[in-house]
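Asker: Fold the stuff below for me.
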Amino acid sequence: MKIGTLITSSALGLSLLVQPVAAQSIEDIGKIILTCALTQGCGGGNPGPGPAPTPTRADETVRADQNALNYFGFHAGPSDGRMGRQTRSAIADFQMFMQYPVTGRLNDWERGKLIDSYYRAQSGAAHEYAGIIQTEGPRGLLRALNQPRTPPAPNPPVEPVPILVDNTKTLPDIPIQKAELSMAQHCGSVDLLTQANGGLVNANAITDASQALDEQFCAARDYAMSRARQLSGDANGAISAQTREQCAQFVATMQPLLDALETTTPEDRIAAAEAFALNFNAPAQQLRGIGEICLGVGYQTDDAKVVLAAAMLLIGAGERPYAEVLGHHLRRGFGTTTNAVNASRWYDIGLDSLDHGATPAFLPSQSRQRAGIIRAAIEAPSTIPGATNMSLFLPDVGNGN
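Answerer: The predicted structure follows:
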């Protein structure tokens, strides 16, 4: 079966009454996802030779850390996927250089910054900062990649030239569409304010609840992008254009669930998402893999609709902690209309699932701290801005470069 086959059913339209999809098609996709995630062997359909037998299994997360550390001039030794003294020393050097607490071990937030910088450099940012690399070396590039961009200086005002207007003429009635909010630009502004404040907002000292939630949104965004690269990226972590296209097309599949996101209750959306997920005839594990990849792709491409589609798929597959995503997007209006009440309820659903032992969606090692911050922030006043106010298709996202 061709990897890029789309799974369709003409009976869907805009309703949720669809015909079941052939399970074999989804099983094939699941196998592709698992193969890519475990072997990184999706480059041309022919996985490379497996690693030689070793006494202990290499950790791919550690290997990615080592690749990034070595790239930026923190000598971690061979990228063998094993945490040793040299790797810990390189991590400590990285933490000292970035003015993080020096522990010799990366937490999820630090790893996200390191890996994201590495992938950005590999994707062409190194050429943009060629002058810095020449004068300051790779560590200077790391510093530059982690500095928020400042907007260009405004042009000097120009004295207006008087224009004679014929009052008998009328202007054309041209509708002006509101520009889409950029999640990437938003997180750049959030990071700038975080640095100005001297660090992240703490749950015990929240003076700006909106900033606290913004910081957690951006941390989740960074983690989601890193996770997608781990699952579907090639050896350098780059996600293929085919995968990005498949995730973008997936929005149409999930559109019936997204249309009423801001006007219906989260409980109704969850029930609809769970019923919708059954129509794929696919194991929850395969749906989760697709959802995680497309979630990160949506953030990487700054496409909020892709993010929302992926989040609804994950929630439909039983992953309630991803309700946090819906809370953030409804709070800020990313890909949907702001709705203060629904945003708070989505946050509560995600927090409640964690309280009952669900696996965290983002930054697992910091889940308790993050939950405390989110809970404290949504209970504070004036948190939510804007309070006044088909075919059945699963993306084939396993085929990396």
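Asker: C-alpha only now, for contacts and for neighbours.
Answerer: Will do.
Asker: Okay, helices next: where are they in the stretch 201-350 of the chain?
Answerer: Under the criterion DSSP state H, counting those that start in this stretch, the stretch 201-350 of the chain carries helices at the ranges 209-232, 241-258, 266-278, 284-300, 304-316, 323-332, 340-355.
Asker: Out of these, flag the one nearest residue 372.
Answerer: helix 340-355 (9.1 Å; CA to CA).
Asker: Here is a second sequence; please produce its structure as well for comparison:
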Amino acid sequence: MGTTSRVQADGGDFIAGAVIGGLLGAASQQPKRKTTTTSSYRPRLPSTQEGKEIQASLNYFGFNAGTVDGQLGQKTRNAVSSYQAYLGYPVTGQLSPYEQELLISSYNRAQAGGAQTAQLVAANPDGTRGLLKQYRTEMASGGATMAAAPTTTVVVNPVMPQTMPGTTAQQGTMPSFAAAAPAAPESAMPNFLGNGATVSLASHCNKVSLLTNTNGGFVTEASMSDPNQALNEQFCLARTYAISQGEDMISKVQGFTPQQIAAQCEGLVPSMSTQIAALSLKPRDQVLMDTSSFVLASGMSPAQMSGTAKICLSVGYRTDKMDVALASSLLLVALGERAYGELLGHHLSQGVGVSQRPDLAKAWYEDSLTAVESGVPAVFAPGQPERTGLLRKAAFAVSGAPAPATLTPVPASTTLPSFSVTE
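Answerer: The predicted model follows:
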């Protein structure tokens, strides 16, 4: 894998039917034409009423979101960032489902509290804002319950057109553009212990976030006493970055709704079920060899496949579909974007979506960390160079092996050809 050129893509590589349908072998790529159009855009999700609830809640707790009109613009994004910074969450300007639910439920609870709320505010050194931390602590300890979190992440971006261009389904090795993901086949072998890999990462990260705040912040390399907690924190941080990156790219894709994109990303799983299953059984090199064959047989340009994989990675984490996230991560690493191997290390180390295999996770961690240390741009938390040392120390501690002074690249048993992308 070391000789493979690293490819990059952004939303501009995905126009009309050449986005998700291209990878799934279902929609013909349409030629780019220079046209001049005038378009008007409406705000994306959430709905106007939901937007008003968010703005009213932010204003109540002292994060100035401006006029409560339901239109989530830059001022609301800035208020969301301040809210996230105050509670110690990654500052993205976009509310995760848990952050949104905590904000709105806390606002409703404060409004219903009457005189009791006023007493709590007066006794708290942070005033009204302090209620957020107090309510969150009570929720974590079971003192209060919270309604089920919404299934969509709040993204303040222009809406994509709600019409899908006409496409014709094509036969191929990949699922068709309009086909729904097929149901999993029944296993011939009975299973009395259940599937231990079915873990909700969203729920897991909510718990990790609460523990992080209870402990006073993120684990550092110097303060680390529990390597699993350190890895979990960095796993959830990487998940947040992946969701944010993908949703930003989705906002630039024209002709598909988020629901249509999510459905097509799920269609990727059956085609890569063998590679996903191999993660818990085979060494990194063998898994990548199989994935490389899939990449070469797809017939899709590296830039489009890379961008599509990043979009589907975001979809997988946002919708809590681990198979989609795993397939997308594998494609990115096979394309030479080795920094994404960290995600596969996290999944194997913590047993999320796959069987727990810290021994196999070490090779994925090792190669991704080596890539970043050798100059490959960091994908997750790029402004935190100390993160590499923490991941190295924690990953090797969990695997039972001492961390080396200098990471040695994992030898690749297969090589992808170098691709040339012409703009």
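Asker: Next, count neighbours for residue 297 of the second structure.
Answerer: 10 (other CA atoms under 10 Å).
Asker: related to what we said a few turns ago, distance to residue 137 of the first structure and mean neighbour count added to the helices of the stretch 201-350 of the first structure, as JSON lines?
Answerer: Shown next, in JSON lines, are the helices of the stretch 201-350 of the first structure (distance: least, CA to CA, whole Å; neighbours: other CA atoms under 10 Å):
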{"stretch": "helix 209-232", "distance to residue 137 of the first structure": "25", "mean neighbour count": "23"}
{"stretch": "helix 241-258", "distance to residue 137 of the first structure": "31", "mean neighbour count": "20"}
{"stretch": "helix 266-278", "distance to residue 137 of the first structure": "49", "mean neighbour count": "17"}
{"stretch": "helix 284-300", "distance to residue 137 of the first structure": "26", "mean neighbour count": "24"}
{"stretch": "helix 304-316", "distance to residue 137 of the first structure": "35", "mean neighbour count": "27"}
{"stretch": "helix 323-332", "distance to residue 137 of the first structure": "37", "mean neighbour count": "25"}
{"stretch": "helix 340-355", "distance to residue 137 of the first structure": "43", "mean neighbour count": "20"}
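Asker: right, and those helices - which one's nearest residue 73 of the first structure?
Answerer: Using CA to CA, the nearest of these to residue 73 of the first structure is helix 209-232, at 20.9 Å.
Asker: residue range for the closest one in the second structure?
Answerer: The aligned range for helix 209-232 of the first structure in the second structure is 227-250, by TM-score structural alignment.
Asker: Run through who's touching the matching stretch.
Answerer: Contact with stretch 227-250 of the second structure is made by 10-11, 90, 92, 94, 155, 157, 205, 208-209, 212, 218-220, 224, 258, 310-315, 317-318, 343, 346, 350, 379-381, 390-391, 393-395, 397-398, as judged by CA atoms under 8 Å, 6 or more residues apart in numbering.
Asker: distance from that stretch to the first structure after superposition?
Answerer: Superposed on the first structure, stretch 227-250 of the second structure shows a mean distance of 1.1 Å to its aligned residues (mean CA distance after the TM-score superposition for the first structure).
Asker: and residue 268 of the first structure, what pairs with it in the second structure?
Answerer: Using TM-score structural alignment, the partner of residue 268 of the first structure in the second structure is residue 286.
Asker: Same check on residue 245 of the first structure?
Answerer: Here residue 245 of the first structure is matched to residue 263 in the second structure, going by TM-score structural alignment.
Asker: What distance do you get for its match to residue 326 of the second structure?
Answerer: With distances taken as CA to CA, to the nearest Å, residue 263 of the second structure is found 16 Å from residue 326 of the second structure.
Asker: and what of residue 102 of the second structure?
Answerer: When residue 102 of the second structure is compared with residue 326 of the second structure (using CA to CA), they lie 28 Å apart.
Asker: swap in residue 363 of the second structure?
Answerer: 16 Å.
Asker: Kindly report the same for residue 259 of the second structure.
Answerer: Counting by CA to CA - residue 259 of the second structure and residue 326 of the second structure are separated by 20 Å.
Asker: can you check residue 306 of the second structure too?
Answerer: As judged by CA to CA, residue 306 of the second structure and residue 326 of the second structure stand 14 Å apart.
Asker: hmm, back to that, in TSV: the helices of the stretch 201-350 of the first structure, plus distance to residue 28 of the first structure.
Answerer: TSV is the format used below for those (distance: least, CA to CA, whole Å):
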stretch	distance to residue 28 of the first structure
helix 209-232	15
helix 241-258	15
helix 266-278	17
helix 284-300	10
helix 304-316	18
helix 323-332	28
helix 340-355	31
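Asker: re the thing from before, give me the buried entries from the contacts of stretch 227-250 of the second structure.
Answerer: 10-11, 90, 92, 94, 155, 157, 205, 208-209, 212, 218-219, 258, 310-315, 317-318, 343, 346, 350, 379-380, 390-391, 393-395, 397-398 (16 or more other CA atoms under 10 Å).
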